[in-house]
Structures are given as structure tokens and as C-alpha cells.
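Give the three-dimensional model of this entry:
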Amino acid sequence: MGLTSAHVVPVLLLLGSNLFMTFAWYGHLKFKAAPLYLVVLISWGIAFFEYWLAVPANRIGHQVYSAAQLKTIQEVITLTVFVGFSAFWLKESISWTTGLGFVFIGIGAALVFRG
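As a prediction, this is how the structure comes out:
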């Protein structure tokens, strides 16, 4: 597989979209006193920008990746972003069992690209 822009750009766009989506879904956990309706509206606004990255990523990426491969890339990026987000934003550590579970998910992801 060559490293063309159709191979690389979707991965970069999915990385960016996952940063937005992780903040949209989990960023409010630091602000538990904020009203739920407010955090939902703010999360919705953040997710708007996530879509502006995810949709083009999948459109461009589908030139060289299957839909299953694109979803797998997205999930692996999600877990990677989440680990950093948990540690730096939420100040939560990742246990070895969670890490091992993510490794097993990574092994499953690798299988998607074998066929």
C-alpha cells in the first residue's frame, strides 16, 4: 500500500474529528455542576465541527479503504485519543487491564486489514 494523500489525509482528519468528539462526549465530566441541558448544547456545538472533519475523511478515505477499514481506523484513533484525554483532561489513569483490553481491540483491528 502506497502512502498517497488518500491514505494519509483521512487518518489525519479522523484524528482531528476524534479530538472534537472526545471533548464533546467526555469534556463536560469536569463540569458536573453545569446544567445537563447546557452541556448537551455545548457538546452538540462541538460535534458540529467533528462532522466537518469526519465526513470528508470517510469520503476521501473510501477511495483506498473499505468502509470497515475506515471504521476500524476511526475506532483505533478513538481509543488512542481517549487514553490521552483521560490522563490529561480528566486526570484518570488507565489500568493495565484497560490497556490490555485496548491491545486486544488493536489485534482485532489488525485482522480487519489482513483480508
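
Please make it C-alpha for all contacts and neighbour counts, starting now.
Fine.

how about the nearest residue to residue 39, chain neighbours excluded?
Of all residues not flanking residue 39 in the chain, residue 28 sits nearest, at 6.3 Å (C-alpha to C-alpha, 6 or more residues apart in numbering).

Would you mark the buried spots in stretch 98-105?
Residues of stretch 98-105 classed as buried by neighbour count (16 or more other C-alpha atoms under 10 Å): 102, 105.

One more, please, to line up against the first structure:
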Amino acid sequence: MFAYLQPLGLLVLSNLFMTTAWYWHLKYKGVPIMAVIFISWGLAFFEYCMAVPANRMGSAVYSAAQLKTAQEVITLIVFAGFSTFYLGETPSWNTVIGFCLIAAGAYFIFRS
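So this is what the prediction gives:
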């Protein structure tokens, strides 16, 4: 069971770093763009330190398509939480429906 959950846990952590790297600065538009780029690259370093091992370990129990799909679903969940709690943007019904359709696609990729 650990072999199945560890890659997913690392993907969650990597997505927390990447979502932060991409969107933290939207609340700080006064920060110079070059500073934003360097800070974001620093955050992305930690994302890679988790995503690469997650995919390496995950390839023992998941296909590449399943890993990519899991990463996308995790990204949407992390982004929804980040945009709601950090950016203060409540997802619209269209966004929720779109995310659900993507999750439905993930169901078919993981289906035996």
C-alpha cells in the first residue's frame, strides 16, 4: 500500500510548491517581476525535488499516463484550495463542473 501512496503524497507536496511558485505573487503586484521570477524559481526547485522522485517511485506501480493523470487531478485540488484560501477567489459552478469532468476522465484512465 505504501508503494501506491508515497508517490501521491510526494505529488501533493510538489504541487503545493508549484502552485505557490506560480501564483503567490498575484497578491503582491508591487514586487518587481525579476524578484518574482527568482523567488518562484527557488520554490520550483523544491517542487522538482519531490516530483521527480514521485514519478520515479510511482512508475513501479502506475503507468506514465496514470501518474500524469494523478498529477493533474492533484494540481486541480491544490489550486482550488490555494485560490480559495490564499487568493480569496471562490470557484464558480463552471469551474467546479469543469474540474469534475476532468476527474471523470481520470476515472477512465485508472479503470482496469
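
Which residue in the first structure aligns with residue 97 of the second structure?
Aligned counterpart of residue 97 of the second structure in the first structure: residue 100 (TM-score structural alignment).

Let me know the helix or strand that its match is in.
helix 96-112 (DSSP states H and E).

same check, this time on residue 26 of the first structure
Here residue 26 of the first structure is assigned to helix 5-26, by DSSP H and E.

Distance-wise, check the counterpart of residue 70 of the first structure in the second structure relative to residue 40 of the second structure.
For residue 70 of the first structure, the aligned residue in the second structure is residue 67 (criterion: TM-score structural alignment). In this view, residue 67 of the second structure and residue 40 of the second structure are 24 Å apart by C-alpha to C-alpha, to the nearest Å.

What's the match for residue 49 of the second structure in the first structure?
Aligned partner of residue 49 of the second structure by TM-score structural alignment: residue 52.

Now do the SS call for that match.
Following DSSP: H, G, I helix; E, B strand; the rest coil, residue 52 of the first structure is assigned to helix.

re the thing from before, quickly note the distance from the aligned partner of the residue nearest to residue 39 of the first structure in the second structure to residue 60 of the second structure.
Matched across to the second structure, residue 28 of the first structure falls on residue 25, judged by TM-score structural alignment. Taking C-alpha to C-alpha as the measure, residue 25 of the second structure falls 36 Å from residue 60 of the second structure.
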